[in-house]
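# sequence and predicted model, in that order:
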Amino acid sequence: TSLERAAAVIRKADRPVVLAGAGVIRSGASDELRRFAEGLGIPVAHTLMGKGSMPWTSPMSLLTIGVLPGDYDLAGFNESDLVICVGFDFVEYDPRSWNPRGDRRIVHVDSLPAEISVHYVPEVEVTGEIAESLRLLRERIGKPRESAWAQRTRGQILKRLQSDVDARAEDRLKPQRIMWELRDILTPDDLLISDVGAHKLWLGRFFRTIKPNTVVISNGLSAMGIALPGGIAAKLADPDRRVVTVSGDGGFLMSVHELETAKREKTATVNLVLRDGGLGSIRWKQMARFGRTEGTEFGNPDLVALAAAFGIRGLRVERPSDLNSVVTEALESTGPIVVDVPVDYGDNPFLAPGT
């Protein structure tokens, strides 16, 4: 059977790694994925849309992969000899990025058959309910493997992230610092919704996720402006849950009119707006490719005053040391609130692999 063949391939691999996608969360298979990984000593890297499928605190967690096309080396994929794709969709992380030669051995575990391409040809497909497939595979593989490689890789990832946060200047609000501190401010059950822009890449890498269904990131089509209306919808669906949205100023202004909806519907969301006066991601990519920018800068209204014009309270972070206290104050609000957070995207080039 496909289960027996998949189990045999995984047993023979020296350094298998799991690539977990959004399907793990949507199918409710996160707990079984953790048992599979920790029980067998197989590390897990998750996509941006798969954040929360594996808690970052697990010794088998390699955190997020797919922030940029070539960052598979950060999660040890360059050293692995087998990729076990679980609940994974092409739109989450193009296989051309992590399997450019098309020669990686792949086991596909999903509720749907694999979508085949030159860069994604599974050796074995296990099609069925994801959690049950993982349980049956775990039973058939049986013996856990020695996990020194996984521990070393995880240690390198955490060291790199922590050193990047620690090295940020105290007088500038860097996105690494913002995303790292947000994890310390929010509870494991709070819902974080990300808009699309440069901040999404930093959030994907530096916001450490503990539980499934606690981070929503628009990827694939990557629709700018999703965070504010998405936060309203989330609060209407689950009024007792704290909801925080993170937008760039570009994405926020694309749907700022929805502040009227938030006011009218009394949806108590905290809307963080990372303000840099431009389209940070596009600016960075234009500089990298052309050495100049075009059409990426714009002026902002006073975001606190703009919120007030909608009858909504606004707060502003003035210094890095204010972030914790201002966001904590915002979370106590009984209505929607806008938090203006100036951000310095000067480190965007360092997101690229090898920098």
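Yes, it's here.

# alpha carbons only for contacts and neighbour counts from here, please
Fine.

# what about the helices in the protein?
With helices called from DSSP state H, the chain shows them at 2-12, 22-26, 30-40, 95-98, 130-141, 148-166, 175-185, 198-206, 227-237, 249-254, 258-265, 280-290, 303-309, 323-331.

# could those go into CSV alongside mean neighbour count and distance to residue 315?
Putting the helices of the chain into CSV (neighbours: other Cα atoms under 10 Å; distance: least, Cα to Cα, whole Å) gives the following:
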stretch, mean neighbour count, distance to residue 315
helix 2-12, 17, 52
helix 22-26, 22, 34
helix 30-40, 20, 36
helix 95-98, 18, 40
helix 130-141, 19, 43
helix 148-166, 16, 24
helix 175-185, 20, 16
helix 198-206, 23, 19
helix 227-237, 21, 16
helix 249-254, 22, 15
helix 258-265, 17, 15
helix 280-290, 15, 22
helix 303-309, 16, 6
helix 323-331, 18, 7
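
# and here is the other one:
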Amino acid sequence: MTQREKKSLTGADVIVETLEARGVTHVFGVPGAKIDKVFDRLLDSSIQTVQCRHEQNAAFIAGGIGRLTGKAGVAIATSGPGVSNLVTGLVTANSEGDPMVALGGAVAVADRLKSIHQTLNSVEVCKPVTKYSAEIDSPGATSEVLSAAFRAAESGRPGAAFVSLPMDIVTGEAKCAPITLSTFVGDGPAPERSLREAARLINSAESPVILLGLMASKPQCGDAIRKLLSMTTLPVVGTFQAAGAISRELFPCFGGRVGQIANQPADTLLESGDVIITIGYDAVEYWPSLWNGGRDRAIVHVDVMPANIENDYVPAVELIGSIEETLSALSSLLHRSQLAQSSARLLRLIAEDRQRLMKEAATKSGVPIHPMRLISELQNMLTPDVTVCSDMGTCSMYLSRYLFSFRARQILISNGQQTLGVALPWAIAASIVRPHEKVLSISGDGGFLFSANELETAVRLKSHLVHMVWIDGSYDMVGAQEKLKYGRTSGVKLGPVDTVKYAEAFGATGLFIQRPEDIAPALRNAFETPGPVLIGVRVDYSDSVKLFERVHESAII
């Protein structure tokens, strides 16, 4: 009998060994009495435990790990409010298609119906915001439930999973061993009959247009899209989360990004299509009623999941399976050697408009600094070794629309729930996954304080990241929309925060940009400085209301 066989394993042992078997290298969380046995066992494992300052941010970091690697990141929290604090991170990951598994402590199984300290039906709390939510309610079920959670989080359209860990299950003797899941699970291409029907629709169309969604920005999908477009000629637009799917060489065929409100030049190109090919698209990114409302045109839906049918999204054909294998099979069936005249004209006008806009942006010299001048400077420094994480707010509208990337998952954007506070936690995730790259996260002064406490976590980890705060003293994105609706603002004004002193209080480096010509030197200095750097910059959002105004197509035609 081996030494291992002599020693009985606890539930916590099996949990930690299962995480190791899944290739987990880090867990992020906040400890507590109901989950401390797992924290204790993690000390003796190969996994690094990262204590966070709030469970919500732990979930954001885990979701960021999932988006960047394709493998589930792991967050861990104690019972009661520890679990409920995870919920915003769970729903964000689930909406964004980011694989993550959250582990939550719980009272003993025998006490779960009693009114005692930190009792919470956490499974039911998390069920609406996850793909999978379950409790391990017997010593023999530990491996099964954990394995099911990882499979749910990583398969199909990825998302969040939650596992409740009752204290007696965790501390008691386990009656199971870790389960090793097959690494050869995956879908093949869509059926040939569906592929041929899709090809028929696209080949016979007058002006088909591709709409890329969040799954298109996965590196494997991005490669398949680029191969497809190298073999056939089609115009492309993308949602915010599809950033980076199109290569620089294919940029002339790219009309731009769409989302939130149908007022972009790319919306005109999307409007012109008589057949729309959606690739990896989820309606949560850009509501079909905004871009297809009242339209009678064929939609080809390419995804790992069947479409959610609604009045304005009823595909003529669905290509369900591996996106990359489906696109590979479809490409050989398509025969379009040139763009439709209408598409070519619109793309030419969009390119001219884009060039004019960026030329004007580079000359904006006012103080406070115009967001487009910041975009111009950021575009110049966005080399392939830079990762950008965008928070939600007016800053994200500028970044999503005007900052272009040619590398899959180089720019991380929240568009499903549009959650405030994700940028800094995602940057911490990026600094772990891509330790030799430059990492830049950007937030407004409203979103910054939703997760600014994790600056201490970044300092402790010696994360090489730069976080930039665009300061205007308000929730400007909300205020701009209120002005359009009611002619005035309400509940949006904020007090000042000294970002330099804030950084120094946590042991980070603080910088402040005073003038437009200081942007590039400040960023270079920040990237050369070891550890986290916080940069503040006052911005002029006087034009931000224009982001939400509807623009008639004659604006670019």
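Yep, that arrived. All of these numbers come straight from a predicted model, not from anything done at the bench.

# overlay them and tell me the TM-score.
The TM-score (TM-score structural alignment, normalised by the length of structure 1) is 0.95; 355 aligned residues with a Cα RMSD of 1.7 Å.

# closest one to residue 343 of structure 1 among the helices of structure 1?
Proximity to residue 343 of structure 1 (Cα to Cα) singles out helix 175-185 among the helices of structure 1, at 6.6 Å.

# what residues are up against the counterpart of residue 271 of structure 1 in structure 2?
By TM-score structural alignment, residue 271 of structure 1 lines up with residue 467 in structure 2. With contact set as Cα atoms under 8 Å, 6 or more residues apart in numbering, residue 467 of structure 2 has these partners: 424, 440-443, 532-535.

# which among the helices of structure 1 is found nearest to residue 123 of structure 1?
Nearest of the helices of structure 1 (Cα to Cα): helix 2-12, 8.3 Å.

# what does stretch 327-339 of structure 1 contact?
By Cα under 8 Å, 6+ apart, the list of residues contacting stretch 327-339 of structure 1 from outside reads 185, 242, 262-263, 266-273, 303-304, 307, 312-317.

# which bit of structure 2 covers it?
Here stretch 327-339 of structure 1 aligns to structure 2 at residues 523-535, judged by TM-score structural alignment.

# now do the matching stretch: distance to the chain's middle.
Mean-position distance between stretch 523-535 of structure 2 and its chain equals 24 Å (Cα atoms, centre = their mean, to the nearest Å).

# now swap in stretch 243-260 of structure 2 and tell me
Using Cα atoms, centre = their mean, the mean C-alpha position of stretch 243-260 of structure 2 is found 17 Å from that of the whole chain.

# end to end on it, go ahead and measure it.
One end of stretch 243-260 of structure 2 sits 15 Å from the other (Cα to Cα, to the nearest Å).

# over in structure 2, tell me which residue corresponds to residue 63 of structure 1.
Mapped onto structure 2 by TM-score structural alignment, residue 63 of structure 1 lines up with residue 256.

# got a list of what its match touches?
236-238, 265-266, 401.

# of these, buried ones?
Among the contacts of residue 256 of structure 2, those buried by neighbour count (16 or more other Cα atoms under 10 Å) are 236-238, 265-266, 401.

# just those residues: which are in strands?
236-238 (DSSP state E).

# list the buried residues in the helix or strand that contains residue 63 of structure 2.
Element membership of residue 63 of structure 2 [criterion: DSSP states H and E] is helix 55-69. Using 16+ other Cα under 10 Å as the test for burial, helix 55-69 of structure 2 gives 55-69.

# ok, so of the residues you listed, who is nearest residue 201 of structure 2?
Residue 201 of structure 2 lies nearest to residue 67 out of the buried residues of helix 55-69 of structure 2, by Cα to Cα, at 33.0 Å.

# to which residue of structure 1 is residue 271 of structure 2 aligned?
Aligned counterpart of residue 271 of structure 2 in structure 1: residue 78 (TM-score structural alignment).

# burial count for its match?
By other Cα atoms under 10 Å, the residues close to residue 78 of structure 1 number 12.

# just checking, it touches residue 72?
Yes - if you go by Cα atoms under 8 Å, residue 78 of structure 1 and residue 72 touch, sitting 6.8 Å apart.

# ok, the match of residue 271 of structure 2 to residue 303 of structure 1 distance?
Look at residue 78 of structure 1 and residue 303 of structure 1: by Cα to Cα, they are 44 Å apart.

# now swap in residue 64 of structure 1 and tell me
Applying Cα to Cα, the value for residue 64 of structure 1 to residue 303 of structure 1 is 32 Å.

# how about the closest residue to residue 340 of structure 1 other than its chain neighbours, what does it touch?
Nearest residue to residue 340 of structure 1, sequence neighbours excluded (Cα to Cα, 6 or more residues apart in numbering): residue 316, at 4.6 Å. Going by Cα under 8 Å, 6+ apart, residue 316 of structure 1 touches 304, 326, 339-341.

# what's the most distant pair in these?
Across the contacts of residue 316 of structure 1 (Cα to Cα), the longest gap, 13.2 Å, separates 304 and 326.

# which neighbours do those two share?
Shared contacts of residue 304 of structure 1 and residue 326, defined by Cα under 8 Å, 6+ apart, are found at 315-316.

# what span of structure 1 lines up against stretch 429-445 of structure 2?
The aligned range for stretch 429-445 of structure 2 in structure 1 is 233-249, by TM-score structural alignment.

# for stretch 381-401 of structure 2, same thing?
Mapping stretch 381-401 of structure 2 onto structure 1 (TM-score structural alignment) gives residues 185-205.

# likewise for stretch 49-60 of structure 2?
Under TM-score structural alignment, there is no match for stretch 49-60 of structure 2 anywhere in structure 1.
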